[in-house]
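Trainee: below: sequence and its predicted model.
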Amino acid sequence: MVVSALRRPADQFENNIIPSTWSIQNIKDAFSPVNGFGRSLLNSLIVAGSVTILTLVIGLIAAYTLARLEFRGKNIVLGIIITTSMFPGISLVIPLLKLFIDIKWINTYQAMIVPSLSFALPLAIWTLTAFFRQMPRELEQAAMVDGCTPAQAFRKVILPLAAPGVFTTAIITFIAAWNEFLIALAMINKKEIQTANVVISQFTGTTGRDQPFGSIMAAGVIVTIPLVIAVLIFQRRIVAGLTAGGVK
């Protein structure tokens, strides 16, 4: 992708591994006002960021409740939560499209955020529930003996210790929401609201009919960069979250 992005448009099909002539023309073409790629990056950030924040807020509360409270039917609730994640996205597009037309959500951010949230929450709740279960209950009990309320014990003691699991869940959720394509394609037809993945799929060449491989590769590299940066910054916490409980 990087090599193709840095070739001249006229050299896209040359056989050299290293471009004979380096050029940033493809990057300029990707950010052409006609494509609307710059705006689409902001839209992707809004959608993925909103999904990640909402997933963490709702998922943390639900997971802690399921991990700590004893109530009738808890295993059934967990089963239902994980079952909802098994539905293929393509099977939900038509019902969601009809629903969003009826409630006038077509061409809105929530038409992309809510479905992505429903796909991300089951995995987040399941992961965080298993993480909270590994933490001894004595931590909260000791905090409450020292004067904390249950909410304060969760916020001041449990949440900092759960940081690796929270970061892991956040990164996985953000990547899934950032890469989401099907719902964004089906629910949005206004250029101003489309996400980067949808806009890239609609790139046209100089004639409007040819395929601009160079600018598509350049846009693909640009879309990948935020994910790579996020993983590099938080890699230690991600590894800690994925391996927590593996060794006692």
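Mentor: All right, it came through fine.
Trainee: CA only for contacts and neighbour counts going forward, please
Mentor: OK.
Trainee: the strand or helix carrying A124 - contacts with which helices or strands?
Mentor: Taking DSSP states H and E as the definition, A124 sits inside helix 110-133. Secondary-structure packing of helix 110-133 (3 or more Cα pairs under 8 Å, 6 or more residues apart in numbering; DSSP states H and E): helix 37-68, helix 74-84, helix 163-179, helix 182-187.
Trainee: wait, N26 sits on V2?
Mentor: No: counting by Cα atoms under 8 Å, N26 stays clear of V2, with 10.7 Å between them.
Trainee: and K104, that one's in a helix?
Mentor: No: according to DSSP: H, G, I helix; E, B strand; the rest coil, K104 belongs to no helix; its state is coil.
Trainee: burial measure for it, as a count.
Mentor: K104 is flanked by 11 other residues according to other Cα atoms under 10 Å.
Trainee: any figure for the gap between it and L69?
Mentor: K104 sits 39 Å away from L69, going by Cα to Cα, to the nearest Å.
Trainee: what does L139 give?
Mentor: Here the distance between L139 and L69 works out to 15 Å (Cα to Cα).
Trainee: buried residues, the helix holding A124. List them.
Mentor: Within helix 110-133, the residues that count as buried by 16 or more other Cα atoms under 10 Å are 110-113, 115-117, 119-132.
Trainee: so which strand or helix has the nearest residue to P164 once chain neighbours are set aside?
Mentor: Of all residues not flanking P164 in the chain, G241 sits nearest, at 4.3 Å (Cα to Cα, 6 or more residues apart in numbering). Per DSSP H and E: G241 is located in helix 213-243.
Trainee: CSV for the helices and strands packed on helix 110-133, including distance to C148 and mean neighbour count?
Mentor: Converted to CSV, those look like this (distance: least, Cα to Cα, whole Å; neighbours: other Cα atoms under 10 Å):
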stretch, distance to C148, mean neighbour count
helix 37-68, 17, 20
helix 74-84, 26, 13
helix 163-179, 20, 22
helix 182-187, 44, 19
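Trainee: could you dump the ones you listed into CSV and include distance to S91?
Mentor: Listed next are the helices and strands packed on helix 110-133 as CSV, based on distance: least, Cα to Cα, whole Å:
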stretch, distance to S91
helix 37-68, 21
helix 74-84, 12
helix 163-179, 18
helix 182-187, 11
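Trainee: out of the ones you listed, which comes closest to R7?
Mentor: helix 37-68 (19.6 Å; Cα to Cα).
Trainee: in addition, the following structure is provided for comparison:
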Amino acid sequence: MTATRGNASTPRKVLTFAGLGLILLYCLAPFYWMAVSAFRRPSDQFELTALPAPFSLDNLTAVFSPAVGFGRSLLNSLVVAGVTTILTLVIGVSAAYALARLNFRFKNAVAALIIATSMFPGISLLVPLLALFTDIGWINTYQSMIVPSLSFALPLAVWNLTAFFRQMPEELEQAAMIDGCTRGQAFRKVILPLAAPGIFTTAIITFIAAWNEFIIALSMVNDSTMQTATVAISRFTGAYGFDQPFGTQMAAGVIVTVPLVVVVLLFQRRIIAGLTAGGVK
């Protein structure tokens, strides 16, 4: 009987691993081809070989040439994504803790309203935001990219952190207050350290979303010194005046993507722990 069950489970395992392999191939194939194209010579961009031959750094060199200004674009992306992440955590942690722990009228309505704001497609808000930012003089500024990104990131952050705080026992704060802490001190000294996995996960997700944001940065900024990396990639004209920009775009894509991949691989356990902790009682 045991042998029969073991034999029956073998095809199931094979199908499972085959499915995982197909999904992995589907996800990694575009990035692999981007990396291969980044290390081809500009004149070899339309080659179909699996590896670049010969290996060339011309595209990477062209990306960081002073005329392209890609280094400044990377700095702009870092500023926008970093500030968006910090503000999202400061506001999101406070709002999520209030929703999870405090009892007040219309609490469920407030939570539903926060989630409802994330249902609006970003493209539908561009015209009113563009008109508003033009009137107040925010075009070609960091805040014109940070504030919309913050409004899109906050609902998900509040939702994730609320679920995380709710699964933490209230006895933790009660014990801290018995020992002489105020509710604020109990939150800072007890709850926040224990909520670090959820906060860290939210920070990573928010940073990646803000780093990859394109449509807002494209619409709110027309100054080349203020554009983010994603916008700069879309506006590449090529390493030279007569070539196609595919090689430099692929090289810039690798530069933008690799740090995110490294961060996710290094902290994948914390990310998974933070995502699953809110669903466990």
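Mentor: Thanks, I have it. In this text, all values refer to a predicted model and were calculated from it rather than measured experimentally.
Trainee: overlay the chains and give the TM-score.
Mentor: The TM-score (TM-score structural alignment, normalised by the length of structure 1) is 0.97; 248 aligned residues with a Cα RMSD of 1.3 Å.
Trainee: sorry, back to before: neighbour count: L139 and L69 of structure 1, which is higher?
Mentor: Counted by other Cα under 10 Å, L139 of structure 1 and L69 do not tie: L139 has more neighbours, with 13 against 9.
Trainee: was I right to think the more buried one contacts V157?
Mentor: Yes: if you go by Cα under 8 Å, L139 of structure 1 and V157 touch, sitting 7.3 Å apart.
Trainee: excluding residues flanking it in the chain, which one is nearest the residue nearest the centre of structure 2?
Mentor: The residue lying closest to the centre of structure 2 (Cα atoms, centre = their mean) is I208, at 1.7 Å. Leaving out its chain neighbours, the residue that sits closest to I208 of structure 2 by Cα to Cα, 6+ apart is L260, at 7.0 Å.
Trainee: what do we get in structure 1 for that neighbour?
Mentor: Under the alignment (TM-score structural alignment), L260 of structure 2 pairs with L227 in structure 1.
Trainee: correct me, but that match touches I175?
Mentor: Yes: counting by Cα under 8 Å, L227 of structure 1 touches I175, with 6.7 Å between them.
Trainee: which residues does the residue nearest to P164 of structure 1 contact?
Mentor: Applying Cα atoms under 8 Å, 6 or more residues apart in numbering to G241 of structure 1 gives the contacts 163-168.
Trainee: repeat that with 7 Å
Mentor: 164-165, 168 (Cα atoms under 7 Å, 6 or more residues apart in numbering).
Trainee: tell me how far it lies from T127 of structure 1.
Mentor: Using Cα to Cα, G241 of structure 1 is found at 10 Å from T127 of structure 1.
Trainee: and if you look at P226 of structure 1?
Mentor: Applying Cα to Cα, the value for P226 of structure 1 to T127 of structure 1 is 24 Å.
Trainee: tell me the one among the contacts of G241 of structure 1 nearest to G59 of structure 1.
Mentor: G165 (11.6 Å).
Trainee: check contacts around the aligned partner of the closest one in structure 2.
Mentor: The alignment partner of G165 of structure 1 in structure 2, by TM-score structural alignment, is G198. Contact analysis of G198 of structure 2 by Cα under 7 Å, 6+ apart lists 161, 164, 274-275.
Trainee: so which of these comes closest to A18 of structure 2?
Mentor: Nearest to A18 of structure 2 among the contacts of G198 of structure 2: L275, at 25.9 Å, using Cα to Cα.
Trainee: and the aligned partner of M217 of structure 1 in structure 2, how many neighbours?
Mentor: Applying TM-score structural alignment, one finds that M217 of structure 1 aligns to M250 in structure 2. Number of residues near M250 of structure 2 (other Cα under 10 Å) recorded here: 25.
Trainee: who touches M250 of structure 2 in this structure?
Mentor: Residues in contact with M250 of structure 2, defined by Cα under 7 Å, 6+ apart, are 34-35, 37-38.
Trainee: ok, and the closest non-adjacent residue to A38 of structure 2?
Mentor: Using Cα to Cα, 6+ apart, the closest residue to A38 of structure 2 is A251 (4.3 Å).
Trainee: tell me how far the one you found lies from F39 of structure 2.
Mentor: In this view, A251 of structure 2 and F39 of structure 2 are 7 Å apart by Cα to Cα.
Trainee: overlap in contacts of these two?
Mentor: Residues touching both A251 of structure 2 and F39 by Cα under 7 Å, 6+ apart: N59.
Trainee: show me what E192 of structure 1 aligns to in structure 2.
Mentor: Per TM-score structural alignment, E192 of structure 1 is aligned with T225.
Trainee: Three-state assignment for its match, please.
Mentor: Here T225 of structure 2 is recorded as coil under three-state DSSP.
Trainee: what do we get in structure 2 for A124 of structure 1?
Mentor: Superposed on structure 2 with TM-score structural alignment, A124 of structure 1 falls opposite A157.
Trainee: you'd agree that match is up against S94?
Mentor: No: using Cα atoms under 7 Å, A157 of structure 2 is not in contact with S94, being 10.8 Å away.
Trainee: A273 of structure 2 -> structure 1?
Mentor: By TM-score structural alignment, A273 of structure 2 lines up with A240.
Trainee: quick one: contacts for the closest residue to that match other than its chain neighbours?
Mentor: Once flanking residues are discounted, A240 of structure 1 sits nearest to P164: 5.7 Å by Cα to Cα, 6+ apart. Contact analysis of P164 of structure 1 by Cα under 7 Å, 6+ apart lists 237-238, 240-241.
Trainee: and for A124 of structure 1?
Mentor: Here A124 of structure 1 is in contact with 59, 169 (criterion: Cα under 7 Å, 6+ apart).
Trainee: how many residues are close by L6 of structure 1?
Mentor: Neighbour count for L6 of structure 1, taken as other Cα under 10 Å: 23.
Trainee: ok, which of the helices and strands packed on helix 110-133 of structure 1 comes nearest L92 of structure 1?
Mentor: L92 of structure 1 lies closest to helix 182-187 among those, at 9.1 Å (Cα to Cα).
Trainee: give me the contact list for that closest one.
Mentor: Applying Cα under 7 Å, 6+ apart, the contact partners of helix 182-187 of structure 1 are 93, 97, 106-107, 111-112, 194-195, 198.
Trainee: quick one: average offset of that helix versus structure 2, please.
Mentor: Compared with structure 2 after the fit, helix 182-187 of structure 1 shows a mean deviation of 0.4 Å (mean Cα distance after the TM-score superposition for structure 1).
Trainee: relative to structure 2, what is the average displacement of the helix or strand that that helix is followed by?
Mentor: Using DSSP H and E, the helix or strand that follows helix 182-187 of structure 1 towards the C-terminus is helix 196-201. For helix 196-201 of structure 1, the mean deviation from structure 2 after alignment is 0.4 Å (mean Cα distance after the TM-score superposition for structure 1).
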